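Asker: Here is a sequence together with a model predicted from it:
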Amino acid sequence: MRSRDALAAARKSLAAISDTPGLDAELLMAKAFGIERETLLLTCLEEPAPDAFEDLLGRRARGEPIAYILGRRAFWTIELEVGPGVLIPRPDSEALIEAALAQFGEAGPRSILDLGTGTGALLLASLDQWREARGIGIDRSERALAVAHANAERLGLSARADFRLGDWSEGITEQFDLILCNPPYIAAGAPLPVDVAEWEPPMALFSGPDGLDDYRRLAPLIGPRLDAQGLACVEIGAGQYDEVASLFAHEGLRTAARRDLAGRRRALLLSH
């Protein structure tokens, strides 16, 4: 079967489990060829579909996230390796980097703390943005830290990125210009797409009956680690701003918000 025809059939088969079946099919076909998607679309549509395509398509049809199948995910200005056991970075989280850029400009922060670093997405994107900055990424998952280390090495940022095993800010005594955090914020039992609920790590998704348990833990921790002129950017879920902001305001921090591309208040901004 020509690649063009195989893609058309794949779009139909993936429509039930993906919001972007056409894009998914093209990315999987490109991986099967071992080329980039743009090259596929420009040069390979009349070629026979590679044998590997059917296996990749089957994995996606069973719900496996496209990022896990491809083994990578673009985020801000960098591309990250991803895999099972580690949360997949989302474009919504770029709102935290945008907020930091608005605050610090091109000069940037010098010291960065990334709590719950996962793949290292927020820290490594920041270090790529600001070449004089250094940072620490904390995570309680050894699997996540292994992925973050590998990403830092591949991106040439390992000399400025220190990854540590820990529970939020335990063991950290210094203060930072910029604190970044994308904590779990989904209520236990909330319905999720199959490719999230059955594949991504629950410890990176769920946070108690109302989704706020980790914010309650973080609220008293952020202020002591934040420099007097610093900024903390904490990701929040849809509709959570008022409740989460009140937790941090109770600790004496000033609160504001930055919206994501969909217009939702996505980044809670904290300062002294």
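Answerer: Received it, and whenever you're ready, just let me know what you need.
Asker: switch to C-alpha atoms for all contacts and neighbour counts from now on
Answerer: Fine.
Asker: which residue is nearest the centroid of the protein?
Answerer: When C-alpha atoms, centre = their mean is applied to the chain, the residue found nearest the centroid is residue 89 (2.1 Å).
Asker: which SS class is that one?
Answerer: Of the three states, residue 89 takes coil under DSSP: H, G, I helix; E, B strand; the rest coil.
Asker: likewise residue 102?
Answerer: helix.
Asker: Number of residues surrounding it?
Answerer: Residues within reach of residue 102, counting by other C-alpha atoms under 10 Å, total 11.
Asker: same thing with residue 121?
Answerer: Neighbour tally, residue 121, other C-alpha under 10 Å: 27.
Asker: ok, now which ones touch the residue nearest to the centre of the chain?
Answerer: For residue 89, the contacting residues are 73, 75, 119, 121, by C-alpha atoms under 8 Å, 6 or more residues apart in numbering.
Asker: give the contact list for the second one.
Answerer: Listed by C-alpha under 8 Å, 6+ apart, the contact partners of residue 75 are 89-91, 94, 121, 125.
Asker: quick check, nearest of the residues you listed to residue 111?
Answerer: residue 125 (13.6 Å; C-alpha to C-alpha).
Asker: need the contact list for that closest one.
Answerer: 75-78, 97.
Asker: again, only using 7 Å
Answerer: By C-alpha atoms under 7 Å, 6 or more residues apart in numbering, the residues touching residue 125 are 76-78.
Asker: Tell me the most packed of the residues you listed, by neighbour count.
Answerer: residue 76 (19 neighbours).
Asker: Next one: it from residue 187, what distance?
Answerer: Residue 76 sits 27 Å away from residue 187, going by C-alpha to C-alpha, to the nearest Å.
Asker: about what we covered before: the contacts of residue 89 in helices, which ones?
Answerer: Assigned to helices by DSSP state H, the following of the contacts of residue 89 qualify: residue 121.
Asker: closest to residue 236 among the contacts of residue 89?
Answerer: Minimum distance to residue 236 across the contacts of residue 89 is 16.5 Å, recorded for residue 121 (C-alpha to C-alpha).
Asker: Please identify which helix or strand holds the spatially closest residue to residue 65 that is not a sequence neighbour.
Answerer: Sequence neighbours aside, residue 195 is the residue nearest to residue 65 in space, at 5.2 Å (criterion: C-alpha to C-alpha, 6 or more residues apart in numbering). According to DSSP states H and E, residue 195 maps onto helix 194-197.
Asker: From the chain's centroid, how far away is that helix?
Answerer: 15 Å (C-alpha atoms, centre = their mean, to the nearest Å).
Asker: try stretch 176-192
Answerer: 10 Å.
Asker: Could you list the buried residues of that stretch?
Answerer: Going by neighbour count (16 or more other C-alpha atoms under 10 Å), the buried part of stretch 176-192 is 176-187.
Asker: end-to-end on it?
Answerer: Stretch 176-192: ends 35 Å apart by C-alpha to C-alpha.
Asker: same check, this time on stretch 40-50
Answerer: Stretch 40-50: ends 12 Å apart by C-alpha to C-alpha.
Asker: and the comparison structure, right after this:
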Amino acid sequence: MSGDSSVATLLDMGVAALKAAGVENPRAEARLLLAYATGLDKAAQIRDPQTKVTTPQQHRYDGLVSRRAAREPMAYILGHREFYGLEFDVNPAVLIPRPETELIVERGSQLLAGAHQARILDIATGSGCLLVALLTSLPGSSGQGSDVSAPALEIAKANARKHGVDAATEFFLADWAKGIEGPFDLIVSNPPYIPHAEIAHLQPEVALFEPLMALDGGTDGIEPYKAMTPDLMRLSGPTTRILLEIGQGQENVLDAWFAQHGFVVGMHRDHAGIVRVLELCWPVTFDRSLHP
């Protein structure tokens, strides 16, 4: 593209490039990229579409469009993603937070409502979105996050600082929760649960760009839950609740697995009606209304 192009011209060219690449909602995404490159928000773009864009801004926009056309996730391009009403820094070292994962924060906040100085553990914390969102919802609580990825932990620490809960958090480089001492009032985790053979068939944004270690659940997607079970048992007390995100259709196998280890299992469905979160506890605290 030549310099001094208008907003309208750049927008149309961006839309065409993204549409040709198979990106959903190409116009909305092109507007976001144009705003990021120029500082002109959607309202300004619509109000005066003939505004001229400087050559450096245009070059920046071209680069952003090229990245998105290669199917790099928008969250990685912009460097952030909203989760539970909070903006989280993200990069390719961490899984991009999903709306369905907010169900864990909603349920966890309900369980600990009114609790004083509750202790929370987030296993495989990634961006730290679960732990940070819970701590912002539960003043006075503290939490620990573990991850096997050192770069992911740096992002989690940055997000804790960003939202003012860094003094209430500790992060550990660990395989699941090895070396961490309990008990905790609440344990949460969104582990990798996609069967290995299915990863290549996911959207390019996921399969090509998100960290494999945060996606790959082994042969059947169940292996991470089995691997963390000893830690869940060791770190949970009589009244501890455990909230685990799971993949579609995994609830029956995991219900049986955790029942074999003494847990009673409740289930929570997401907005699509899919069982998305398992709630584990020891029999003394079981709420039968959670089991369909």
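Answerer: Everything's here; your move. In this text the structure is predicted, and so the values were computed from the model without any measurement.
Asker: Next, format the contacts of residue 89 of the first structure as JSON lines and append distance to residue 153 of the first structure.
Answerer: JSON lines is the format used below for the contacts of residue 89 of the first structure (distance: C-alpha to C-alpha, whole Å):
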{"residue": "73", "distance to residue 153 of the first structure": "16"}
{"residue": "75", "distance to residue 153 of the first structure": "16"}
{"residue": "119", "distance to residue 153 of the first structure": "12"}
{"residue": "121", "distance to residue 153 of the first structure": "13"}
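Asker: and which of the contacts of residue 89 of the first structure is nearest to residue 15 of the first structure?
Answerer: The nearest member of the contacts of residue 89 of the first structure to residue 15 of the first structure, counting by C-alpha to C-alpha, is residue 73 at 21.2 Å.
Asker: show me what contacts the aligned residue in the second structure for the closest one?
Answerer: Aligning on TM-score structural alignment places residue 73 of the first structure opposite residue 81 in the second structure. Counting by C-alpha under 7 Å, 6+ apart, residue 81 of the second structure makes contact with 75, 87-90, 97.
Asker: Are any of those residues buried, and if so which?
Answerer: 75, 88-90, 97.
Asker: related to what we said a few turns ago, show me the contacts for the residue nearest to residue 65 of the first structure.
Answerer: Applying C-alpha under 7 Å, 6+ apart to residue 195 of the first structure gives the contacts 63-65.
Asker: Please report the distance of it from residue 254 of the first structure.
Answerer: For residue 195 of the first structure, the distance to residue 254 of the first structure - C-alpha to C-alpha - is 37 Å.
Asker: cool, and residue 128 of the first structure?
Answerer: From residue 128 of the first structure to residue 254 of the first structure the distance is 28 Å (C-alpha to C-alpha).
Asker: And the closest residue to residue 172 of the second structure other than its chain neighbours, how far from residue 162 of the second structure?
Answerer: Of all residues not flanking residue 172 of the second structure in the chain, residue 146 sits nearest, at 4.7 Å (C-alpha to C-alpha, 6+ apart). Here the distance between residue 146 of the second structure and residue 162 of the second structure works out to 19 Å (C-alpha to C-alpha).
Asker: What of residue 12 of the second structure?
Answerer: Taking C-alpha to C-alpha, one finds residue 12 of the second structure at 36 Å from residue 162 of the second structure.
Asker: on that earlier part again, so where in the second structure does the helix holding residue 195 of the first structure end up aligned?
Answerer: The aligned range for helix 194-197 of the first structure in the second structure is 204-207, by TM-score structural alignment.
Asker: Residue 221 of the second structure matches what in the first structure?
Answerer: Per TM-score structural alignment, residue 221 of the second structure is aligned with residue 211.
Asker: Kindly confirm my reading that its match is in a strand.
Answerer: No. Read with three-state DSSP, residue 211 of the first structure is coil and lies in no strand.
Asker: My guess is it contacts residue 185. True?
Answerer: Yes. Using C-alpha atoms under 7 Å, residue 211 of the first structure is in contact with residue 185, at 4.5 Å.
Asker: Please report how far residue 138 of the first structure lies from residue 51 of the first structure.
Answerer: Relative to residue 51 of the first structure, and taking C-alpha to C-alpha, residue 138 of the first structure is found at 41 Å.
Asker: Those two: which is more packed in?
Answerer: Per other C-alpha under 10 Å, whichever of residue 138 of the first structure and residue 51 has more neighbours is residue 138, with 25 against 11.
Asker: secondary structure class for the equivalent of the more buried one over in the second structure?
Answerer: Using TM-score structural alignment, the partner of residue 138 of the first structure in the second structure is residue 146. With three-state DSSP as the basis, residue 146 of the second structure sits in strand.
Asker: how about residue 146 of the second structure, what does it touch?
Answerer: Going by C-alpha under 7 Å, 6+ apart, residue 146 of the second structure touches 122-125, 171-174, 176-177.
Asker: Kindly indicate which of the buried residues of stretch 176-192 of the first structure lies nearest residue 204 of the first structure.
Answerer: Using C-alpha to C-alpha, residue 184 is the member of these that lies nearest residue 204 of the first structure, at 5.1 Å.
Asker: now the closest one: how far from residue 242 of the first structure?
Answerer: According to C-alpha to C-alpha, residue 184 of the first structure stands 17 Å off from residue 242 of the first structure.
Asker: for residue 265 of the first structure, same thing?
Answerer: From residue 265 of the first structure over to residue 242 of the first structure (counting by C-alpha to C-alpha), the distance is 10 Å.
Asker: Same question for residue 256 of the first structure.
Answerer: For residue 256 of the first structure, the distance to residue 242 of the first structure equals 10 Å [C-alpha to C-alpha].
Asker: Just give me the match in the first structure for residue 279 of the second structure.
Answerer: Match for residue 279 of the second structure (TM-score structural alignment): residue 269.
Asker: so that match is in which element?
Answerer: Here residue 269 of the first structure is assigned to strand 265-271, by DSSP H and E.
Asker: what do you get for residue 27 of the second structure?
Answerer: Per DSSP H and E: helix 26-38 holds residue 27 of the second structure.
Asker: now residue 98 of the first structure
Answerer: Going by DSSP H and E, residue 98 of the first structure is part of helix 94-104.
Asker: what's near enough to touch the match of residue 221 of the second structure?
Answerer: By C-alpha under 7 Å, 6+ apart, the contact set of residue 211 of the first structure is 185-188.
Asker: Residue 247 of the second structure too?
Answerer: Neighbours of residue 247 of the second structure in contact, by C-alpha under 7 Å, 6+ apart: 193-194, 276.
Asker: Give me the aligned partner of it over in the first structure.
Answerer: Looking across to the first structure (by TM-score structural alignment), residue 247 of the second structure lines up with residue 237.
Asker: where along the first structure do the strands fall?
Answerer: With DSSP state E as the criterion, the first structure has strands at 72-75, 78-81, 111-115, 134-139, 161-165, 176-181, 226-235, 254-259, 265-271.
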